[in-house]
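Colleague: Okay, structure incoming, though there's no sequence with it:
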């Protein structure tokens, strides 16, 4: 009886027995094409694109490298690991809130925050569940109804910090992502992470507009909007629009609050989001006290003071921990001798670190560094 092999729906995919197909002349062509696709992707990642360019061009190039039927790209606050923005392909955009509830309030495999702290930040559903996809609630309740099967997830790590998340989906078919494709994603993910990190350094200022005032959004437990102050409406209008009524960062902190209530641990959820004009906002969620039918979720949006945004901006510039310490002390007006005594390093070492800070931030002096990170935006 002849061996029956599943159709090779994706390039270089193993057959149903897990063995690679015998090398053919066409395989060499496929490998060369794959190598070019990867180099094209890396060039895009380091091309200085804005966030929309990263979303559009990088995902397009990634689809040529790792064929997929839908992708989800998100940015994250590297300190809290909560979402600050999200760009889902269809049909994923119709179930974003279900994904958020699963991500922050349910026990499941390959959670983004788990991958962000794992030794290997890339994993597929099939590999983790040993091809038992229904073992995942996310697959049972969200993906299978959409006709989606295996997913390949990655936390986007650059400089030891997580700047976003990526998830690739394939239609619900027995063949999922291969180990080779997972290895490819692990190889290119740091470059995608750096592209996202670099978008934070595009023109704009981290300084807060003095005209901006904190605002409040009131949400029901199903995350529908009950009320919003005019200040909150204005602040949220400064963020990048998405497919949901409100920016995904609002739903992210609210979903994280509900998850925290199910499994109490840690502080109330918050995240920092950069506006399109440059200034940063802080979003944090809490439960409104009152009768059970009125205990709604409140999300407070408030401008971030310039100095509070400095650590995030220094991380975005790729500074090491020691370089960031030196830069922070410079921003406080400390001379080299004080920095040397505070950090217990020589004055020569301080100057070496400061030179590295200047190189990475693109400035030439302490005054320029202060102007870059603390000066108010031009009128």
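Modeller: Received, thanks. Keep in mind that what you see is a predicted model, and the values were worked out from it rather than measured.
Colleague: When you work out contacts or count neighbours from here on, use the C-alpha atoms and nothing else.
Modeller: Noted.
Colleague: part of a strand, is residue 271?
Modeller: Yes. Assessed by DSSP: H, G, I helix; E, B strand; the rest coil, residue 271 belongs to a strand.
Colleague: My read is that it contacts residue 82, right?
Modeller: Yes. Contact criterion Cα atoms under 8 Å: residue 271 and residue 82 qualify, at 6.1 Å.
Colleague: try it against this one:
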């Protein structure tokens, strides 16, 4: 187990579920990871790297550089995208050491950065997030030994992300604001926002305690991803935002509109099953619950015994931390 300042990372996991803020978590993670891979800055993000990560922790990044780095990643001005090496045998790469990394080297030089180690956090169940580590210019660059050491941290970091997401109650403590809409222009900057969207931004920033530039970079990324085709959906956990939220982007002429709202059942269910470890069969049972089916009806529809259905229900309630079907359905209703 990696240790953070003399205490197990397990203690940090417990703290993460009880209001630890963005800066505190980032600093503690940095101390923990430094024991295995010394670095000057760290970013740990949760979510599928083929899309935008839905929550993250940063430490040691100068704000202008952090925003510029994210913008470069989102707009394709980057030598290695996370999704490109997610399937590699060792899903990690060192950026900034190859002379072909022209844009990255230029960006790094302007901010005193020497190299960056990037790694996708992947296990047999899928991809859970990404890790980025920086070293300052003039210091030793990351090498193969550090890549191997970082790869050995994967199980612990995946455990941190999963426990962070699942440590808080699934149901929000207060009613959700009404959906809000942002309009993002061709320059990837927010042009306008409804009053509800402003309320959402205020609510989210207050809960997560992240600096404003991370939000700007996030919406710029949604804008860039939408202009590349598709309609990206990002679902964020209650641990970061007080409730499970969804940001859905659509192209509208030269602009991109982003709807921010409490995640609907359809939006939430895939993330819920992944983070809480629900099986395919348990997901089917949850789907039947959403249709207000009783245990006997679920058993008949899925060709199971009532006893087996009740076993699945108990497992679902235990994994998600709810006290029964009503509380689960409340959580799924946003």
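Modeller: Cool, got the structure. These numbers were taken from a predicted model, which means no experiment stands behind them.
Colleague: Just the TM-score for the two chains, thanks.
Modeller: After superposition, the two chains reach a TM-score of 0.79 (TM-score structural alignment, normalised by the length of the second structure), with 323 aligned residues with a Cα RMSD of 3.6 Å.
Colleague: Now do the shared contacts for residue 271 and residue 82 of the first structure.
Modeller: Common neighbours of residue 271 of the first structure and residue 82, counting by Cα atoms under 8 Å, 6 or more residues apart in numbering, are 249, 253.
Colleague: What segments of the stretch 151-300 of the second structure are strands?
Modeller: 180-184, 190-193, 233-236, 245-252, 255-262 (DSSP state E, counting those that start in this stretch).
Colleague: Report the angle between the fourth one and strand 255-262.
Modeller: When you say that, I think you mean strand 245-252 of the second structure. Counting by axes from the mean of the first three to the mean of the last three Cα atoms, to 10 degrees, strand 245-252 of the second structure lies at 160 degrees to strand 255-262.
Colleague: quick revisit: save the strands of the stretch 151-300 of the second structure as JSON lines, and put in mean neighbour count too.
Modeller: Converted to JSON lines, the strands of the stretch 151-300 of the second structure look like this (neighbours: other Cα atoms under 10 Å):
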{"stretch": "strand 180-184", "mean neighbour count": "22"}
{"stretch": "strand 190-193", "mean neighbour count": "16"}
{"stretch": "strand 233-236", "mean neighbour count": "22"}
{"stretch": "strand 245-252", "mean neighbour count": "21"}
{"stretch": "strand 255-262", "mean neighbour count": "23"}
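Colleague: To residue 284 of the second structure, which of these lies closest?
Modeller: Each of those was scored for nearness to residue 284 of the second structure using Cα to Cα, and the closest is strand 233-236 (20.4 Å).
Colleague: The closest one aligns to what range in the first structure?
Modeller: Residues 270-273 of the first structure are where strand 233-236 of the second structure aligns, taking TM-score structural alignment as the criterion.
Colleague: Likewise for stretch 110-121 of the second structure?
Modeller: Using TM-score structural alignment, stretch 110-121 of the second structure pairs with 145-156 in the first structure.
Colleague: who's in contact with that stretch?
Modeller: Everything outside stretch 145-156 of the first structure that qualifies as a contact, by Cα under 8 Å, 6+ apart, is 91, 110, 112-113, 115-116, 121-126, 133, 139, 143, 162-174, 176-177, 182, 185-186, 189-190, 192-193.
Colleague: Can you say which helix or strand has residue 317 of the second structure in it?
Modeller: helix 306-320 (DSSP states H and E).
Colleague: Residue 153 of the first structure too?
Modeller: Short version: residue 153 of the first structure belongs to strand 148-158, going by DSSP H and E.
Colleague: What mean distance separates whatever helix or strand comes next after that strand from the matching residues in the second structure?
Modeller: The helix or strand immediately downstream of strand 148-158 of the first structure is strand 161-171, counting by DSSP H and E. With mean Cα distance after the TM-score superposition for the first structure, strand 161-171 of the first structure departs from the second structure by a mean of 1.9 Å once superposed.
Colleague: Who are the packing partners of strand 161-171 of the first structure?
Modeller: Contacts defined by 3 or more Cα pairs under 8 Å, 6 or more residues apart in numbering; DSSP states H and E place strand 161-171 of the first structure against strand 70-76, strand 148-158, helix 179-199.
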